[in-house]
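A.B. asks: What follows is a predicted protein model with its sequence.
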Amino acid sequence: MITTSSPAHLPALRPRRLPTARGEFAVLDVPPAAGTPARGTVLLLPGYTGSKEDFTLVLAPLAARGYRAVAVDGRGQHGSDGPADDEAAYAQDELAKDVLAQARACDAPVHLVGHSMGGQIARAAVVLDHSPFRSLTLVSSGAARVPVSQEQRVKLLRDALAVMSMEECWEAILAMGPPEEVGGPARGIGGPEQLRKRWLSTKPAQLIATGRQLCTEPDRVAELAAVPLPFHVLSGSHDDTWPVPDLDAMARRLSARRTIVDGAGHTPTVDRPVPTAQALADFFDTLAAS
């Protein structure tokens, strides 16, 4: 078993640029472990206020199971460029088309994994065109808009971004509490300075536009269920964004495999990366065997 519980155990990551038909994207790209038969490619999409680094600790365990693992910053997220003030560039349909291009650049078909808001973008991509995908895993990503309690927090952040600089917003976030507790799953690897760097490099228009999507997303589960792909719904045993029973119900509607990672919260890839990676690989292995 690979244990990746601290920065001292991080895999040999390959930060690079992924060229696609829709521009370049920053990725962490880990090939299958040496001597391990290649079993496919996994494309991982981060959530609101997140980045590719939220997947750092699951990449090596996936590689050990034979999967090339590619974690990507979406348009305007952290290491990927995008307009600072053009919200239309971050419409969900535009972001979904980016994902289609990323999948094709990663030797599609790929296993698609989306966390939280990234799950909603992944869903939109699959509904738009499922051909570049082998499967879809939704990680802590609900059927529709976030609950009212979370909507209020996202709206507060959006309102602040409309009148404050990113630096001013960051200082306000620190004053409200630890960064991981304000404005979404801003966790990941690297400590407070890495979180600050990630925040400052993310485009304000991306946060405003995707925050609005989180608060208005309709229930598209029926549309998704009509897509001929295998589905997997994975979450922690507790979640402060979408209640776990709601995720259970969504999995039933999708006839999806359901995994609950004990002891994990809204970001299982950070809270309990090894069992999360094992659950992902177990799902992918069943598809390779079928």
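C.D. replies: Received the coordinates, thanks.

A.B. asks: For the rest of this, base every contact and every neighbour count on C-alpha atoms.
C.D. replies: Will do.

A.B. asks: Can you classify residue 247 by secondary structure?
C.D. replies: helix (DSSP: H, G, I helix; E, B strand; the rest coil).

A.B. asks: contacting residues for it?
C.D. replies: 140-143, 233, 235 (Cα atoms under 8 Å, 6 or more residues apart in numbering).

A.B. asks: then this one, side by side with the first:
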Amino acid sequence: MSTPRTLTLPDGVHPVTLETERGSFATLTAVPSIGTPLGTVLLVPGWTGSKEDFTPLVDHLCRYGWRTVAVDQRGQYETAGPADKSAYSLAELGADLVAMSKALGGFSQLVGHSFGGLVAREAVLTDPSVFSTISLLCSGPGAFTDEATLQSLQMLAYGLENLPIEQVYDMKLDHDNKAPGYVAPPADVAAFLRKRFTSNVPTSLAEITRRLTDAEDRTKQLAKTNVRKQVLHGATDDGWPIPAQHAMAAALGVEAEVIPEAGHSPAIDQPAKTARMLVDFFHDYPSLRTV
């Protein structure tokens, strides 16, 4: 879970509802105030996250000239979702991103953070024609493999299916508070984190949690698409093992990029550096490279 450092939106970043053929999605959107946008960046949050995980990054990318849209996925925070388990397969979530890109005019630069990277990959495999690039940010090739992590995720999914979501959050918070090095956020951020978690559709969060335990590695299929690919992660990322991310990058035919002084949430830890690495990739078309 990413923890925003402030809840204040930068000038030019606004809540906007994105209407698509698959429903309405809550977003934080920024559009350059001068000139024609270079294109559209679509930012996809991860497990227990939301569009707010990208707030500073939205601002930085817009300043580079890109219309930037950070979304809540279906059932996530301020986007509605059904209480139907089948609605939260990777195929369904990926189809949502395809619909979003079409509604935004297509050819999006797609950025998936953590679990959002698995959904982004699925979207590209569903319809690569509506995406220009895919950036996998602190994401991995498939489900987690560490037994302790898998057990924790399975317990959380079970709790979400059998207990009030508020009680599940309190139990999770108690667990987090006991972790070494835990630093409590400011009161307003703490209140937001609780509101965000408990605003999720419980079925959505339970099923997304299960996808982290059973997602198939489809790196080889992604490698065969002609959508340009990027893999990048924080230097101290503690999500998927860093060697696994580098192996995924190699299988995609690219070199993993490391964001200095960042952990699992580079969009919050180092938004300026992350934005620069993304836009450098967006602009690095083979035809523009010097020989």
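C.D. replies: Yes, it's here. All values derive from a computational prediction rather than experimental measurement.

A.B. asks: TM-score of the superposed pair?
C.D. replies: The TM-score (TM-score structural alignment, normalised by the length of the first structure) is 0.90; 278 aligned residues with a Cα RMSD of 2.2 Å.

A.B. asks: Farthest pair within the contacts of residue 247 of the first structure?
C.D. replies: 143 and 235 (13.2 Å; Cα to Cα).

A.B. asks: higher neighbour count, these two?
C.D. replies: residue 235 (29 against 22; other Cα atoms under 10 Å).

A.B. asks: Who are the contact partners of the counterpart of residue 154 of the first structure in the second structure?
C.D. replies: Under the alignment (TM-score structural alignment), residue 154 of the first structure pairs with residue 153 in the second structure. Contact partners of residue 153 of the second structure, counting by Cα under 8 Å, 6+ apart, are 209-210, 212-213.

A.B. asks: same question, residue 55 of the first structure
C.D. replies: 44, 46, 71, 188, 269-270.

A.B. asks: which one of those is nearest residue 285 of the first structure?
C.D. replies: For the contacts of residue 55 of the first structure, the closest approach to residue 285 of the first structure (Cα to Cα) belongs to residue 44, at 16.9 Å.

A.B. asks: Report the contact partners of that closest one.
C.D. replies: 52, 55, 69-72, 112-115.

A.B. asks: any chance of those in TSV, plus distance to residue 27 of the first structure and secondary structure?
C.D. replies: Shown next, in TSV, are these (distance: Cα to Cα, whole Å; DSSP: H, G, I helix; E, B strand; the rest coil):
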residue	distance to residue 27 of the first structure	secondary structure
52	7	helix
55	11	helix
69	10	strand
70	6	strand
71	5	strand
72	4	strand
112	14	strand
113	14	strand
114	15	strand
115	16	strand
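
A.B. asks: which one among these gets closest to residue 166 of the first structure?
C.D. replies: Set against residue 166 of the first structure, the nearest of these by Cα to Cα is residue 52 (19.8 Å).

A.B. asks: State the distance from that closest one to residue 198 of the first structure.
C.D. replies: According to Cα to Cα, to the nearest Å, residue 52 of the first structure and residue 198 of the first structure sit 10 Å apart.

A.B. asks: swap in residue 45 of the first structure?
C.D. replies: 15 Å.

A.B. asks: Compare the two (neighbour count), which wins?
C.D. replies: Counted by other Cα under 10 Å, residue 45 of the first structure and residue 198 do not tie: residue 45 has more neighbours, with 29 against 19.

A.B. asks: For the stretch 51-200 of the first structure, just list every one of the strands.
C.D. replies: For the stretch 51-200 of the first structure, applying DSSP state E, counting those that start in this stretch gives strands covering 67-72, 110-115, 133-139.

A.B. asks: and the residue nearest to residue 59 of the first structure when sequence neighbours are not counted, how many residues sit next to it?
C.D. replies: Nearest residue to residue 59 of the first structure, sequence neighbours excluded (Cα to Cα, 6 or more residues apart in numbering): residue 69, at 5.7 Å. For residue 69 of the first structure, the tally of surrounding residues (other Cα under 10 Å) stands at 28.

A.B. asks: next one: residue 104 of the first structure
C.D. replies: With neighbours defined by other Cα under 10 Å, the count for residue 104 of the first structure comes to 17.

A.B. asks: tell me, stretch 266-274 of the first structure lands on which residues of the second structure?
C.D. replies: The alignment places stretch 266-274 of the first structure over residues 264-272 of the second structure (TM-score structural alignment).

A.B. asks: all helices for the first structure, in order.
C.D. replies: Per DSSP state H, the first structure carries helices over the ranges 56-64, 92-105, 117-128, 148-163, 166-176, 191-201, 204-216, 221-225, 244-254, 268-271, 273-289.
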